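Peer 1: I'd like to go over a predicted model; first the sequence, then the structure.
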Amino acid sequence: MSPEFLLTTLIVVLAPGTGVLYTLATGLAHGTRLSIAAALGCTLGIVPSLLAAITGLAAIMHTSALAFQVLKVLGVIYLLYMAWRTLRDSGALAVNSDDKGDEHPRPSLSRVVATGALINVLNPKLSVFFLAFLPQFLDPTGASTIPQMLVLGGAFMLMTLVIFIGYGAGAAWLRRHVVGRPSVMNWLRRTFAGAFVLLGAKLALAER
């Protein structure tokens, strides 16, 4: 595994995207524990795209306008749904207390993980990215292609998990300074909702 691969992966993972946004929002609203669940979900959401790239399904999707458009539309709808829930104070930034009678019950770990996974599963550009990205770092004199891509994909996922946990932990630390300030939370809610809309628009304009 080359230093170039690790450095490029670090840059890619650090770049703001839907997974980063969701992990930050979860950390701000619910603290460290659920932000780790969000990071885990976003990381698990990489698996289908990675397997698609390894098996060549990504190449099929890349050449099939219908398959790409269907997945893209589903992804855009889901991002707009996330924005709508955030604005309604019922999504990732619905700040909850630990009281059983709270208006917004704390989401379960499984729900947070599933939401994070769906964010990446419904991104058709991810499998195409892996198809273009991983082969650049294969060693032609080494093992066969599939084991090498599995190792590279595993390293990419591990780095994603670690960095996203760091993002979530930072947001959870900031939480104590903003949760008790409704004006700040309202501003954050609008900002995150707007970011989800922008990411949805970016995906809607994406070309194969």
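Peer 2: Noted; the coordinates are in hand. Residues are numbered from 1 along each chain as shown.
Peer 1: contacts and neighbour counts: CA atoms only from here.
Peer 2: OK.
Peer 1: The lengthiest helix in the chain: how far from the chain's middle?
Peer 2: The helix that spans the most residues within the chain, counting by DSSP state H, is helix 145-178. Mean C-alpha position of helix 145-178 versus that of the full chain (C-alpha atoms, centre = their mean, to the nearest Å) differs by 10 Å.
Peer 1: which residues sit against the helix or strand that it is followed by?
Peer 2: Remark: after helix 145-178, the chain's next helix or strand is helix 182-204, criterion DSSP states H and E. Helix 182-204 has contacts (C-alpha atoms under 8 Å, 6 or more residues apart in numbering) with 17-18, 21, 25, 72-73, 75-77, 79-80, 82-84, 86-87, 89, 93, 178-179.
Peer 1: In addition, the following structure is provided for comparison:
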Amino acid sequence: MPDLHHLLLFVAAGLLLNLTPGPDVLYIVTHALRSGVRAGIVAGFGITAGCFVHIFAAAVGVSALMAASSTAFTVLKWAGAAYLLWIGLRMLFARPSPGASKTPDLIASSADGSSASGLKGVFFGGFWTNVLNPKVALFFLAFLPQFIAPGTANTPLAFLLLGSLFNFNAIFVNVGWAVLAAWMARRMGTVQRAMRWLDRFAGAMFIAFGVKLALTDAPTR
């Protein structure tokens, strides 16, 4: 494990990286704006759960195998790109229900995303958005070893501990995004009418992220 100085550096770098806008932040903000802070927080927890998959994969060497195999990277890349495009297209072309804010049934099965079944859909939408993104797996594989001392006796355990710390800190950032977005929504008098344009914008952004992921080259050894 790193010393205190490197540990604080790791925490600071992790917080800055989590603040960087991307598909995860967009997913949280979209749900918080549309369905309130609870939906945004649940979206963040889904993303956090997806990160744990990549952390465990890095710890046991699965991510290293994927980094070394262009075939494995390509399969996961296309699966992730297709999922992002699917989300984007559904949001872009879904029709809002009269007199209510709309949530695509891909992400939430209820009209407003606030019921138990709707929140379950929000959670798993965030989970799969992260799990199917090979760039997240490669990020952990590239970022965490920089803070693991050479000759560490139990490298997998160090991966798990640092990855869990990174994910724990990310929870506060994700909750912050959800609270901020929900606060903004409460102060928008035209938020109901704006939801349709929000969906179009978010859908276009998810499509852009999907295309960008599809065009990503496999890492070279």
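Peer 2: Arrived safely, thanks for sending. Being a predicted model, the structure only gives us computed values, none of them experimental.
Peer 1: Tell me how they score on TM after superposing.
Peer 2: Scored by TM-score structural alignment, normalised by the length of the first structure, the superposition of the two chains gives a TM-score of 0.87; 201 aligned residues with a C-alpha RMSD of 2.3 Å.
Peer 1: that older thread, after superposing, tell me the mean distance of the longest helix of the first structure to the second structure.
Peer 2: By mean C-alpha distance after the TM-score superposition for the first structure, the fitted helix 145-178 of the first structure averages 1.2 Å away from its aligned residues in the second structure.
Peer 1: circling back: quick one, which of the contacts of helix 182-204 of the first structure are buried?
Peer 2: The neighbour count (16 or more other C-alpha atoms under 10 Å) marks 18, 21, 25, 72-73, 75-77, 79-80, 82-84, 86-87, 93, 179 as buried among those.
Peer 1: Among the residues you listed, which ones are in strands?
Peer 2: Using DSSP state E, no member of those falls in strands.
Peer 1: In helices, which of these appear?
Peer 2: Going by DSSP H, the helices hold 18, 21, 25, 72-73, 75-77, 79-80, 82-84, 86-87 from these.
Peer 1: which one of those sits closest to L152 of the first structure?
Peer 2: T18 (22.1 Å; C-alpha to C-alpha).
Peer 1: Contacts only, for the residue mapped onto that closest one from the second structure.
Peer 2: Superposed on the second structure with TM-score structural alignment, T18 of the first structure falls opposite P23. Residues in contact with P23 of the second structure (C-alpha under 8 Å, 6+ apart) are 129, 206, 209.
Peer 1: Quick check: of those residues, which has the highest neighbour count?
Peer 2: Taking other C-alpha atoms under 10 Å as the neighbour criterion, F206 ranks highest of the contacts of P23 of the second structure with 26 neighbours.
Peer 1: Mind telling me which residue is nearest the centre of the second structure?
Peer 2: D24 (3.1 Å; C-alpha atoms, centre = their mean).
Peer 1: A32 of the second structure is in contact with V175, isn't it?
Peer 2: No. Under the criterion of C-alpha atoms under 8 Å, A32 of the second structure makes no contact with V175, lying 9.9 Å away.
Peer 1: Which neighbours do these two have in common?
Peer 2: 40-41.
Peer 1: Matching I119 of the first structure against the second structure, which residue comes up?
Peer 2: Per TM-score structural alignment, I119 of the first structure is aligned with T129.
Peer 1: Could you check how many residues crowd around N120 of the first structure?
Peer 2: 25.
Peer 1: Pull up the gap between it and E4 of the first structure, please.
Peer 2: 24 Å (C-alpha to C-alpha, to the nearest Å).
Peer 1: got it, and S144 of the first structure?
Peer 2: Taken as C-alpha to C-alpha, the span from S144 of the first structure to E4 of the first structure is 20 Å.
Peer 1: and what of V95 of the first structure?
Peer 2: Counting by C-alpha to C-alpha - V95 of the first structure and E4 of the first structure are separated by 40 Å.
Peer 1: do the same with Y22 of the first structure
Peer 2: Y22 of the first structure sits 28 Å away from E4 of the first structure, going by C-alpha to C-alpha.
Peer 1: How about L199 of the first structure?
Peer 2: For L199 of the first structure, the distance to E4 of the first structure - C-alpha to C-alpha - is 28 Å.
Peer 1: and what of Q69 of the first structure?
Peer 2: Distance from Q69 of the first structure to E4 of the first structure, by C-alpha to C-alpha: 33 Å.
Peer 1: How about G116 of the first structure?
Peer 2: Taking C-alpha to C-alpha, one finds G116 of the first structure at 28 Å from E4 of the first structure.
Peer 1: same thing with L66 of the first structure?
Peer 2: Following C-alpha to C-alpha, the distance that separates L66 of the first structure from E4 of the first structure is 35 Å.
Peer 1: repeat for A65 of the first structure
Peer 2: 33 Å.
Peer 1: returning to what we had before: can you tell me which residues contact the residue nearest to the centre of the second structure?
Peer 2: Taking C-alpha under 8 Å, 6+ apart as the test, what D24 of the second structure contacts is 44, 47, 126, 129-130.
Peer 1: Could you give the number of residues near V53 of the second structure?
Peer 2: 15.
Peer 1: Quick check: which element contains the equivalent of it over in the first structure?
Peer 2: Under the alignment (TM-score structural alignment), V53 of the second structure maps onto P48 of the first structure. In this assignment (DSSP H and E), P48 of the first structure forms part of helix 46-55.
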